[in-house]
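Novice: Prediction below, plus the sequence it came from.
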Amino acid sequence: MYRLVKPLFFKFDPENVHYFVVKRLKWFNDIFPLGKTIIRGSFDVNIKGLEREVFGIKFKNPVGLAAGFDKNGEYVEPLSNLGFGFIEVGTVTPMPQPGNDKPRMFRLPNDEALINRMGFNNKGVDVMAERLRMVKDKHPDIVVGGNIGKNKTTPNGEALYDYLICFKKLFDVVDYFVVNVSSPNTPGLRELQEKEPLKNILNALQTENHSNALPKPILLKIAPDLTNSQLDDIIEIVAETKIAGIIATNTTISREDLLSDEKEIAEAGGLSGKPVKSRSTEVIKYLAEKSNRAFPIIGVGGIHSAADAKEKMAAGASLVQLYTGFIYEGPGLIKRICKALV
């Protein structure tokens, strides 16, 4: 079915198509009497042996949806009904912000890739917290991750306060947190990946985290463009701050070996999809081997097939996430991966 409608979708602006599709999915799930049953019957994964327990959380299967797809926590239930084992929402910031000027998302079909420069467009953490509270009241079994960031206007020297605000307001409605300092689309954000500012943010979050009776896992999402020396620093930071794990990787600023034309390649933003697959896997393998698998890794980047997901896990990932592959391959990809992992 998806192969039939995909050429039509790809004729229109990718951001507009995204919202058209997810809104129709939500309507079908919420309004149409048999919608939820039809979605689950078609896509939900009911395969024994897929359960995973990672950083103290039980996942019904190891295939999740990466952050960026549902920035405001509006579509958690219908997306979960497609078979995802967990849904990561955000990136969310303390205050609402419109993001960068449109157009800001671009397809590269020849490379099976996307370039985006969304810029953390979201409705703010208060809106997300309220929506997730309603989701969790109805569906406490859906595993939800909260991907948190800073507002564009917040100076880097004050960034940790933005992360703390988001952390506190989402604490009761998410199962784990992801600290996003690796998006290339907020000016200066990646500077926070440097050792000292990153430790300051993570230590402040851990202090707040352990003031609660039941602390939540905190993960760090890193860029694929880090050098081995910087990855060594990441391993050291995880050990020092005692965060739960790493998500590897975010989008890349690299444009090497692309097949698309120069005009498409020249668009500013983060590149995702097949071109980032190899580097993402390299980062996972490096972190796993150099740390002696001291912490869990969620693998994301260029997963367009079951073989791609298995490659990530063989490299050291405990779980995987989809985004661009989900757009190019459709929702059937989730079940194909799960079947291959049994």
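Specialist: Cool, the structure landed. Residues are numbered from 1 along each chain as shown.
Novice: For the rest of this, base every contact and every neighbour count on C-alpha atoms.
Specialist: Will do.
Novice: which residues sit in contact with S254?
Specialist: D225, L271 (C-alpha atoms under 8 Å, 6 or more residues apart in numbering).
Novice: and if you look at the one 5 residues further on?
Specialist: When contacts are counted by C-alpha under 8 Å, 6+ apart, L259 is found next to N110, D111.
Novice: helix/strand/coil for it?
Specialist: Look at L259: counting by DSSP: H, G, I helix; E, B strand; the rest coil, its state is coil.
Novice: and it, how far is that from N209?
Specialist: For L259, the distance to N209 equals 45 Å [C-alpha to C-alpha, to the nearest Å].
Novice: try it against this one:
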Amino acid sequence: MYRLLFSLVFSHMDPEDAHHLAFRVIRMLPALGFGRLVERFTAPDRSLEVQALGLRFPSPFGVAAGFDKDAFVVRGLGQLGFGHVEVGTITANAQPGNERPRLFRLVRDRALVNRMGFNNGGADAAVGRLSRLARRTRRPVLGVNIGKSRATPVEEAIADYERSARVLSPYADYLVVNVSSPNTPGLRGLQELDALAPLLEAVRAQAGATPLLVKIAPDLADDEIVRICELATRLGLDGIIATNTTVSREGLAAPASVIEAIGAGGLSGAPLAGRSLDVLRIVRAHVPAGLCVISVGGVETAVDVQDRLDHGATLVQGYSAFIYRGPLWARQVNRGLARIRRSREATGEAARVPT
């Protein structure tokens, strides 16, 4: 049914307009009291619970940052079956982001290109919503992803991140330092160790007891990833999220003229799957077993999610496939994961050991 709706309606709409329409529908679930009824149909099986970051996740599968930038639909997403929702990226200062159009579909590739530019209402505006969410017991685990304000010079980035962490960390179940979006000038340069180490140390001091993770780009060289893993371990970070979007356009089915017309931005979705899995393997091999590793990039089915878990991911996130799979996507993934686990238990098959 959703495929037909996407083909006849959503695919002909501006992608950002279609996102806002879906956003309003999801926001209505708890507002109109439908969420409790929906949960009976979408709630993850108890067998999928995961203990990580000192928290209980109802499912290993969650929503990546970017879908809910300002924490408006966390409850609705949880009622659709997602075990955690990472909101943001939130910046210290409110900002409109880049000019539209800034979100593009590559339907043949089941991919998206975005150059949103961290459009959000700012840290202060998010506090009220986050504080109300933090007090609720019936909600998914809440992650908060923070980034550098566009107007802030790179040399003042630490103070910018510190302010966001100080304001938002009291209401986050976990906090993420985003230094890997390609859509904010100078941001990815903060992944260089000389810049990253003092930044993470400063944010950790502001975050207090809130678990702290860093999100990295898939376009880093393998040796750079290893060095960030060593840094995260040395600093005592709680986790790494791998990966953000890519600037690569290799291997796409879309015509070169279409890709050129779209222009700059981060590519997400199915084409990112291979590199995202490669980065997961590298990270898992170079961090302690207890460190939380969240894998994101090119995940669409329960088999995809289970494969990431088999390769050492603690949790898995998705976003782009939501556009192509529709509102029952989390339910499909969770039910598929439960079937895979029941089948393995019945046959005595163990999870694959990460290599």
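Specialist: On my side now, so go ahead. A quick note: this is a predicted structure, and the numbers were derived from the prediction, not measured.
Novice: Now do the helices in the stretch 51-200 of the first structure.
Specialist: Along the stretch 51-200 of the first structure, counting by DSSP state H, counting those that start in this stretch, helices occupy 76-80, 125-138, 159-170, 195-209.
Novice: which residues touch stretch 311-324 of the second structure?
Specialist: Here stretch 311-324 of the second structure has contacts from 3, 6, 52, 60-67, 110-112, 268-269, 280-281, 284, 292-300, 305, 308-309, 329, 352-355, using C-alpha under 8 Å, 6+ apart.
Novice: ok, now how distant is D111 of the first structure from M134 of the first structure?
Specialist: Counting by C-alpha to C-alpha - D111 of the first structure and M134 of the first structure are separated by 39 Å.
Novice: do D126 of the first structure as well
Specialist: Counting by C-alpha to C-alpha - D126 of the first structure and M134 of the first structure are separated by 13 Å.
Novice: Between these two, tell me which one has more neighbours.
Specialist: The residue with more neighbours, out of D126 of the first structure and M134, is D126; 18 against 12, by other C-alpha atoms under 10 Å.
Novice: Now check the more buried one against the second structure: what is it aligned to?
Specialist: In the second structure, the residue matched to D126 of the first structure (TM-score structural alignment) is D124.
Novice: residues near the aligned partner of R115 of the second structure in the first structure, how many?
Specialist: Using TM-score structural alignment, the partner of R115 of the second structure in the first structure is R117. As a burial measure, R117 of the first structure scores 23 neighbours (other C-alpha under 10 Å).
Novice: Verify the stated contact: R117 of the first structure with F106.
Specialist: No. Counting by C-alpha atoms under 8 Å, R117 of the first structure stays clear of F106, with 9.0 Å between them.
Novice: My understanding was that L108 of the first structure contacts K263; is that so?
Specialist: No. Look at L108 of the first structure against K263 with C-alpha under 8 Å: they stay out of range, at 10.5 Å.
Novice: more neighbours, these two?
Specialist: The neighbour comparison of L108 of the first structure against K263 (other C-alpha under 10 Å) goes to L108, with 18 against 7.
Novice: residue contacts, the nearest residue to that one once chain neighbours are set aside?
Specialist: Using C-alpha to C-alpha, 6 or more residues apart in numbering and skipping residues adjacent in sequence, the residue nearest L108 of the first structure is L114, 5.7 Å away. Applying C-alpha under 8 Å, 6+ apart, we find L114 of the first structure in contact with M105, F106, R107, L108, L271, S272, G273, T324.
Novice: ok, L114 of the first structure to P78 of the first structure distance?
Specialist: 23 Å.
Novice: so who does the spatially most central residue of the second structure touch?
Specialist: Nearest residue to the geometric centre of the second structure (C-alpha atoms, centre = their mean): A64, 1.9 Å. Shown in contact with A64 of the second structure (C-alpha under 8 Å, 6+ apart): V85, E86, V87, V296, Q317, G318, Y319.
Novice: Tell me the spacing between the aligned partner of it in the first structure and K263 of the first structure.
Specialist: In the first structure, the residue matched to A64 of the second structure (TM-score structural alignment) is A66. From A66 of the first structure across to K263 of the first structure, the span is 27 Å (C-alpha to C-alpha).
Novice: mind checking which helix or strand the spatially closest residue to H304 of the first structure that is not a sequence neighbour is in?
Specialist: Among residues not flanking H304 of the first structure along the chain, G325 sits closest, at 4.4 Å (C-alpha to C-alpha, 6+ apart). Per DSSP states H and E, G325 of the first structure falls inside helix 324-329.
Novice: Please compute how far that helix lies from its chain's middle.
Specialist: Distance of helix 324-329 of the first structure from the chain centroid (C-alpha atoms, centre = their mean, to the nearest Å) equals 14 Å.
Novice: Could you point out the residues of the second structure onto which that helix aligns?
Specialist: Using TM-score structural alignment, helix 324-329 of the first structure pairs with 320-325 in the second structure.
Novice: how much does that stretch stray from the first structure?
Specialist: Mean deviation of stretch 320-325 of the second structure from its aligned counterpart in the first structure after superposition (mean C-alpha distance after the TM-score superposition for the first structure): 1.2 Å.
Novice: Check which residues of that stretch are buried.
Specialist: Of all the residues in stretch 320-325 of the second structure, those buried under the rule 16 or more other C-alpha atoms under 10 Å are S320, A321, F322, I323, Y324, R325.
Novice: what comes up buried for the longest helix along the second structure?
Specialist: Identified as the longest helix of the second structure according to DSSP state H is helix 329-347. Going by neighbour count (16+ other C-alpha under 10 Å), the buried part of helix 329-347 of the second structure is W329, A330, R331, Q332, V333, N334, R335, G336, L337, A338, R341.
Novice: Verify the contact between the second one and G81 for me.
Specialist: Right, A330 of the second structure. Yes. At 5.3 Å, A330 of the second structure counts as touching G81 under the criterion of C-alpha under 8 Å.
Novice: what do those two both touch?
Specialist: Contacts common to A330 of the second structure and G81, judged by C-alpha under 8 Å, 6+ apart, are T42.
Novice: coming back round to it: need the helices of the stretch 51-200 of the first structure in CSV with distance to K26 of the first structure, can you?
Specialist: Shown next, in CSV, are the helices of the stretch 51-200 of the first structure (distance: least, C-alpha to C-alpha, whole Å):
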stretch, distance to K26 of the first structure
helix 76-80, 6
helix 125-138, 13
helix 159-170, 23
helix 195-209, 33
